[in-house]
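In: Show me how the following folds:
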Amino acid sequence: MEEQKFIEYIERQLLPKGSSFTEEQKQVIFSEGSANIIAGPGSGKTTVLIAKFAYLLQVVTTGRGICIITHTNVAVDEIRTQLKRVGINNIVYPHFIGTIHEFFNYFFSYKAYQALFTEKTPALLEEDDYTERFKIKFEHYRTDNYRGRAPISKMKSSYLVFTQDNKITLMSDCHYSNERIVLNSLVDIISNGEIRHNDTLSLAKWYIEKHIEQIRLAFSSRFAWVILDEAQDTSIIQFDLLNQIINLNEINFQRYGDPYQSLYNMYDHNSIDAWVPYEEKGMFDSIELSNSTRFGNSIAKILKTTCIEEYSSFNGNPEVNSFKPHLLIYNDKSDVIPTYLSLVNELYSRNESFKRSKRKIAVVGSEHAHLKQYKQSYDKPQNVKIRTESIIRLLYNIIVKGFYSSLKSNRLTQQISLKDLKALLSSELIELKSNIALILKEVINNNGVYSDVNTELLIAVFNEVIKHFCPTETVELNYADMVALVTKESQSTFQTYTSSESSKKELISNEELFFGTVHAVKGETHKATLLIDSSITEFKFTPDEVTYNLVDLIFEYLTGDHIDYMSTGFDRGLQQATKKALKISYVALSRPTHLVCVAVEGKILGDNLKYIVDKSSKFGWEIKII
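Out: Sure, this is the predicted structure:
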């Protein structure tokens, strides 16, 4: 299939009727070799990535595999669903699609654990469960010299280090007074078969360094392409390990993402980003997707300079009639939300597509505490994304329990426990776990009810589990009990859960507003977004502690001037705070299709009020003093 025929086919399958890929999108789809794909907000990155995969699979066909690594299960599901639209229904060996955690676990971490702790199968704990386990162990190992609380935040950012001479040390910011207690606690937990995501990376690092040459050869033999999605969310450790195992002379390594949306380590003390494309010029080509389809030029104009680097090539969609941005200058925080809602209602009469849009009307802040100041009834949400993950986890556990119960009752397993089965589905049978996730997506969309098709898929997955335990014999089972247990309990759990969640959301839905932190809204699209002013503190709990106002930090950037904040005129605290403020603002202000608002307290502006009003107006902002 030649390129033009392929593009015409893929456009019919993936794009709205009458739409076509832009020249820059086609450049990415047909690009060869390793590259950084810098994709601006709303530039169609995911669709381009799927078209790229289809092109490599259906046209290029090297005989080796394609490895796609994402950061969330939602992204994996979306890619698999979209691939079905272009006729790619099954992704099998030598290809791989999974989250970055699944990638390291499947290829390295579980193998490392078996080598280091030979008599146990690891179970990956949820963060809350692991934290509770750590608190218990910390009390067990506590010494008389340390009387403080268990350092939970320090524990979460720490990593075990497995040395090649079989020692275990700790990489952390823990104080010397509790570092040994933390290390002993973490070693105790992992030795008993319970691990967290940080441990999986520590294990993978040990395994890769021990077998680096064999791994690079095996990886090059299996994969011709590695595509990393949302590269800006990759940690330094993850990025370093990927670079170690990928031989660029043998494998094409393309990284897709927006380096200006990197929030992963924003609150780390060093705040170093792992993926910095401009530092790799000469080693990696950079290809830009710089035309947004999400919003018009009135919003794109702000983002060109409200960014950690000037983004002069970025453009909006001339077919989207976005409003002028609005600066709300207030004296009383309680007036901000009513003014914002009033503005939205006023603009409904001017733009029918804005009025009809089902997207969120959002209020975004850097932290939950700042949001509470604007809405006393605001309750720290679990976020739709997290709620979805929660119900998926509940329904997934029901399936695994159903499988386990049937295996036990039919005497197909003897020594294996429920925890062992879960661990197996996260390691050797990880493809089945992905299939279960796809089933659950359909079940959730169907209000917890299993359709006949999903029931058949459930049985098919269970048959694959049975084959793992009985690979040499044919097993005939009556699936009715397993299916009845799973479907009945799933529907009951879904109804109970969604009833509970809907009551939690009443306060926000009554006002048609969504309140969320910048981390919660990353990846979303709104129809209107209000960025509230907030504080950014550097060098916390030290004599050098200093606090800045977010809007004060970014005002010049909001009005068209990109100042080099890394210059000698900025001290270290101001440099770090400005970089954080620009990241927060860029993510927040790139969410809406139609309306951007920024709120700032009048007294923060002080004697600069007239200057700010004049400069903002000249740049195209509407000013509301309330």
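
In: use CA for all of it now, contacts and neighbours both
Out: OK.

In: you'd agree Gly316 is up against Lys304?
Out: No - in this structure, Gly316 is not within contact of Lys304 by Cα atoms under 8 Å, at 10.2 Å.

In: where do the strands sit along the stretch 501-626 of the chain?
Out: Secondary structure of the stretch 501-626 of the chain by DSSP state E, counting those that start in this stretch: the strands cover 514-517, 526-531, 535-538, 546-549, 592-601, 622-625.

In: how about the ones you listed, which one is nearest Asn297?
Out: Each of the strands of the stretch 501-626 of the chain has some distance to Asn297 by Cα to Cα; the shortest is strand 592-601, at 10.3 Å.

In: Show me which positions of that closest one end up buried.
Out: Buried residues in strand 592-601, defined by neighbour count with 16 or more other Cα atoms under 10 Å: 592-601.

In: please give me the structure for this one as well, since I'd like to look at both together:
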Amino acid sequence: MIELVDNDIDELLLVLNQNRATPLVLDPSRRQALCGNHDVQACPGSGKTTMVGLKLLCFIRKWSAPRRGICVLTHTNIARDEILKCLSGHPSGFALRSYPHFIGTIQEFVNTFVALPALRSKGMTVTQIDDDHCVDRLERMALPGTKTYLANRHASISELRYRWEHNSLILKTPAFQMPSQSASYTNLLAIKARLQAEGSFFYSEMYAYAQESLFHNPQLADALRYRFPVVLIDEMQDVQGFQDELVSAIFDHVDVHYQRFGDPDQSIFDGVGGELPNISYNSADMQPIVESHRYCPAIAGQLCGLSSRNADSDEAAPLFRDDCAP
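Out: Next up, the predicted model:
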């Protein structure tokens, strides 16, 4: 396990600041975030992406394992691209773009390393992973009577998907709590089987199949931890509960440098699609990054009172302080 210390940061800054008109200067809270692995709350304008990029560059400058890599997970493609853009400014950053390292969304990671291999081992073909496509196909295949039945019970055909519950892979059938001999229930089973035969899956189903694979093959998690001894997660505030459950089951381990970055005050995806939000991060105690470069003092003073994390308390009041203020 590679440990980062202040000297690693100083050496990197010495290189990066050679061509910068305004040198990068890191305060103690940012240095602590770079050297530690505690959860970090980074307010708007705190330079979170830059900080993640600096940490990755510090790691890669000391990296020597040819078949073990750094894993960086994000919630969106935009965040992934921002990190890659940040790394492109330094020659060492290009090493992180390829094997054995991985920088991508949580969905990409789950698909690539767990769900797709699990489905192929079952003899199943995956041609498309997309919620809108699955709903459209199910609606086209469903019989009129099935659609009427669901509408009368205020149920959506989008709920017809596999989930991992109580250590079992279960097909959830909308409007039905248990198996039935009815025509609508039989039709739902038939169109779901046809959809899977076409190779089409919901995004969340990939997590269900991944959970099943990890449950029946516990050595898989050990292998992933060995492959990726360093794991950083960006935009953690928007990671949904089922995503957090899977990633934490794999990487929240003593053998992994596991660190999460985000800001619960900026969470916008909690409860999307009826899914539960994560609570392991959004409800946790964490160290805030106390300075923002984005807001003037007047705006910062108004924003601090809006924090759901009680950032306007005496201890957390500096969270929105503008260190560039005159």
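
In: hang on, the earlier thing: Throw the buried residues of strand 592-601 of the first structure into CSV and include distance to Leu574 of the first structure, thanks.
Out: Converted to CSV, the buried residues of strand 592-601 of the first structure look like this (distance: Cα to Cα, whole Å):
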residue, distance to Leu574 of the first structure
Pro592, 28
Thr593, 31
His594, 32
Leu595, 29
Val596, 26
Cys597, 24
Val598, 21
Ala599, 21
Val600, 19
Glu601, 20
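
In: Just the closest of those residues to Glu213 of the first structure, please.
Out: Of the buried residues of strand 592-601 of the first structure, the one sitting nearest to Glu213 of the first structure (Cα to Cα) turns out to be Pro592, at 47.3 Å.

In: when you align them, which residue in the second structure goes with that closest one?
Out: Per TM-score structural alignment, there is no equivalent position to Pro592 of the first structure in the second structure.

In: Likewise for Cys67 of the first structure?
Out: Cys67 of the first structure maps onto Cys71 in the second structure, by TM-score structural alignment.

In: In three-state terms, how would that match be classified?
Out: At Cys71 of the second structure, secondary structure determined by DSSP: H, G, I helix; E, B strand; the rest coil is strand.

In: wouldn't it be in contact with Val230 here?
Out: Yes - between Cys71 of the second structure and Val230 there is a contact under Cα under 8 Å: 6.2 Å.

In: How many residues are close by Thr200 of the first structure?
Out: For Thr200 of the first structure, the count of nearby residues is 24 (other Cα atoms under 10 Å).

In: I meant to write Ala300 of the second structure there.
Out: 17.

In: Please apply the same query to Leu306 of the second structure.
Out: Per other Cα under 10 Å, the neighbour tally for Leu306 of the second structure reads 12.

In: Could you do the one 10 residues further on as well?
Out: Applying the criterion other Cα under 10 Å, we find 17 residues in the vicinity of Ala316 of the second structure.

In: Please name the residues that touch it.
Out: For Ala316 of the second structure, the contact set (Cα atoms under 8 Å, 6 or more residues apart in numbering) comprises 288, 290, 310.

In: wait, the second one sits on Arg321?
Out: Yes - A contact is recorded between Val290 of the second structure and Arg321 when judged using Cα under 8 Å, the distance being 6.8 Å.

In: How much space separates Gly402 of the first structure from Ser286 of the first structure?
Out: 49 Å (Cα to Cα, to the nearest Å).

In: And Ser172 of the first structure, by the same measure?
Out: 34 Å.

In: re earlier: nearest approach to Tyr110 of the first structure belongs to which of the strands of the stretch 501-626 of the first structure?
Out: strand 514-517 (34.3 Å).

In: Where in the second structure does that closest one align, residue-wise?
Out: By TM-score structural alignment, strand 514-517 of the first structure lines up with nothing in the second structure.
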